[in-house]
Each structure stands twice: as C-alpha cells, then as structure tokens.
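sequence first, predicted model second:
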Amino acid sequence: GPRSVLITADSSAWRRIGPAVRAALTDALRTPGDWLPNAMVPDDRASSDRAIEDIARDVIRTQVGDYVRSHGGRIELVDVCDGVVTVDLGGACRGCRAAHDTLRSGFEGELRRRCRDVVGVRARGD
C-alpha cells in the first residue's frame, strides 16, 4: 500500500541483512517524526492542511476539474481540516449517479497520488 515499506532480496541475503533491516525499522518506529511524509509532526497539521489545499485546488483547476466541467458539473473546494478535504459538487454532478465515482476515483485518487497527508475526502452534505 501507499504507506508500506517493501524490501526485496534473494533468500540467501535475508540472513545477512535481516538484523540490519529489523534495527532500522525499530529505530524508525521510535522516531516517527523522522519518517512521516514531509517530516510532518502532529503540531504541523495546519501547514499540512495548507499544502493539501494547494494541491486540491490544482487538481480541481486541471484534469479532474476539466473532466467534471466537460460534463456540465462543478467541483469546488470548501475546506481542508486535519487532512480531510471537503468539496461541493454542483451543476450536473448534483444528483448524478456517477458523481460518487468521480469524487472517489477521480478527485480523491489524484489527490492521494500527489499528497500522502490526505486523510479523507467528502462531499458537502455527505
């Protein structure tokens, strides 16, 4: 997954590198501020929200927003709070069965691809 660590080695190498991998992971878990995305620590959430907001605005302004507008819809950023992005879907999106898929697969998918700090995405009124 996007928040996973993957280490590959041939089976004979694990006896040699296993203890070092275990020690590195143990050290990392003791100091999470050093390995969280963008070295974000809990009291840095406001700056993380601002970064998410900038990326969300760009996603809306470009590919996902273009797609929504091409179908007569509208997507507007309402708020970003503690990593949760709230948007308003309007125009042809209001009441459209595909709006949920566009929000999840299109907007949220692109937002998460570009920013690992995103906790969730919701449409106003959900």
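Thanks, I have the structure now. Numbering: from 1, shown residues only.

switch to C-alpha atoms for all contacts and neighbour counts from now on
Fine.

any idea how far stretch 83-94 is from the middle of the chain?
16 Å (Cα atoms, centre = their mean, to the nearest Å).

list the buried residues of it.
83-90, 93 (16 or more other Cα atoms under 10 Å).

any chance you could map the helices in the protein?
For the chain, the helices defined by DSSP state H cover 11-30, 45-61, 63-70, 99-101, 109-114.

to D79, which of these lies closest?
Smallest distance to D79 across the helices of the chain (Cα to Cα): 7.8 Å, for helix 45-61.

put this next to the previous one:
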Amino acid sequence: MLTGGVRRFSEVDDAKGSPLAEAIFAIPGLAVSELIVSGNIVTVVKRSAVPWQAVGKAVGSAIRTTLASDAPAVAASPKPASAVSDDALYEQVARVFDEQVNPMVARHGGHVELIDVQDAVVMLRMGGGCQGCGMADVTLRQGIEGMLAQLVPAVRGIVDITDHTSGANPYFQAAKK
C-alpha cells in the first residue's frame, strides 16, 4: 500500500490525492478522527458512536476497492517543515523510552520497543505484559503519547505495530470457530 514511510490523515482535506484516505473519510457514519497508513497496515480511529460492526465492512470494502485499482492507494507524504530530522527524533525518543517509558511499564511486566521514526511518527511494539493487555491502548495514548508530547514535541504521532492477539496468553483471544 505505502512503501517507505507513514502517512497520517487527521481531516478530509489531508486525504485529497490519496484514494484510500478519500474513500475511508467518505464512509457515512464513520466520522474518522485519524487514519494512519504504514506499509500494509491501515489504522482507522473514529469519533462516532456507531459500532464497528456497522461500519467495518464498509472500511474493508473501501480498502479492497482502492487496492484493486491501478492507481497508488496513498500519495507520497509531503515533506514536513520540521527542522528536526527523523534520526534526531529517534535518538530523543529512544532516550525517553529508556529513561521513562520502559521503567514505567516494567512495573507491570511489560516493555516497549522503538521500531522506527518516519516523518516524525513513532512506530513501536509492545511486549511482555503489555502485549495483548486490555489497558495497552490507555498506556499508549495517555502514558506514552502524553509523555512524548511533553518531552519531544516534534513527534507528530504514534503507531503501535504490536499484534495484541499473539503470544502465550494474550488478553485478546482469537474467536473460536
């Protein structure tokens, strides 16, 4: 879908020129608050109270229809006007992870691995007690994201690439057939 980067869309105007984002933002009742595309991973965050069961099939259909077309699903990311390079951000974020994030989550048997920083978006993987934990999203959004907003304000977002359904005893179990 997207090679070599991360695209983050926060509003309909950001989606212009990216067929996948345009299609997802156009789904009635979805009310997208954020759409993140990284490689073949698409993350949709909605603000509406409409349950995922009501809009999930439309999201899947939009993805399949867009990918079936010959046009690129996502336009290349415009270069940020930030004076801070991704390498410099990586170093700053790694320091925060080492000194603050990992000691915090280690109290509960977890750890967080910094995978990469692309276009000022942090990609991470949770492990140990954090992988599959029911509170992983709270830790991510209220703990890690809040900490980075204060300590490394140049970071534009976070993408959790953790497979929370795998592991020896994940909180989220796959459906039994």
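Arrived safely, thanks for sending. Predicted model, so just to flag it, every value in this text is computed and none were measured.

quick one: TM-score?
TM-score of the superposed chains, computed with TM-score structural alignment, normalised by the length of structure 1, equals 0.60; 85 aligned residues with a Cα RMSD of 2.1 Å.

one step back: figure out which of the helices of structure 1 is closest to A123 of structure 1.
helix 99-101 (8.7 Å).

against structure 2, where does the closest one fall?
Here helix 99-101 of structure 1 aligns to structure 2 at residues 136-138, judged by TM-score structural alignment.

average offset between that stretch and structure 1?
Superposing on structure 1 places stretch 136-138 of structure 2 at an average distance of 1.0 Å from its equivalents, by mean Cα distance after the TM-score superposition for structure 1.

that stretch: how far from the chain's middle?
The answer for stretch 136-138 of structure 2 is 12 Å, by Cα atoms, centre = their mean.

pull out the buried residues from it.
A136.

tell me the SS of A54 of structure 2?
helix (DSSP: H, G, I helix; E, B strand; the rest coil).

state the distance from it to G60 of structure 2.
A54 of structure 2 sits 12 Å away from G60 of structure 2 when distances are taken as Cα to Cα, to the nearest Å.

same question, A154 of structure 2
A154 of structure 2 is 32 Å from G60 of structure 2, by Cα to Cα.

between the two, tell me which one has more neighbours.
Remark: of A154 of structure 2 and G60, A154 carries more neighbours, 17 against 12, as counted by other Cα atoms under 10 Å.

counterpart of the more buried one in structure 1?
Aligned partner of A154 of structure 2 by TM-score structural alignment: D117.

surely that match meets G83?
Yes. In this structure D117 of structure 1 lies within contact range of G83 using Cα atoms under 8 Å: 6.3 Å.

spit out the residues that contact these two alike.
48, 52 (Cα atoms under 8 Å, 6 or more residues apart in numbering).

give the contact list for the spatially most central residue of structure 2.
Nearest to the mean C-alpha position of structure 2, counting by Cα atoms, centre = their mean, stands V159 at 2.8 Å. By Cα under 8 Å, 6+ apart, the contact set of V159 of structure 2 is 36, 121-124.

mind listing which of those are in strands?
The members of the contacts of V159 of structure 2 that map onto strands under DSSP state E are 36, 121-124.

quick one, what contacts the residue lying closest to G129 of structure 2 once chain neighbours are set aside?
Leaving aside its chain neighbours, G129 of structure 2 sits nearest to G110 (4.2 Å; criterion: Cα to Cα, 6 or more residues apart in numbering). Residues near G110 of structure 2 by Cα under 8 Å, 6+ apart: 102, 126-131.
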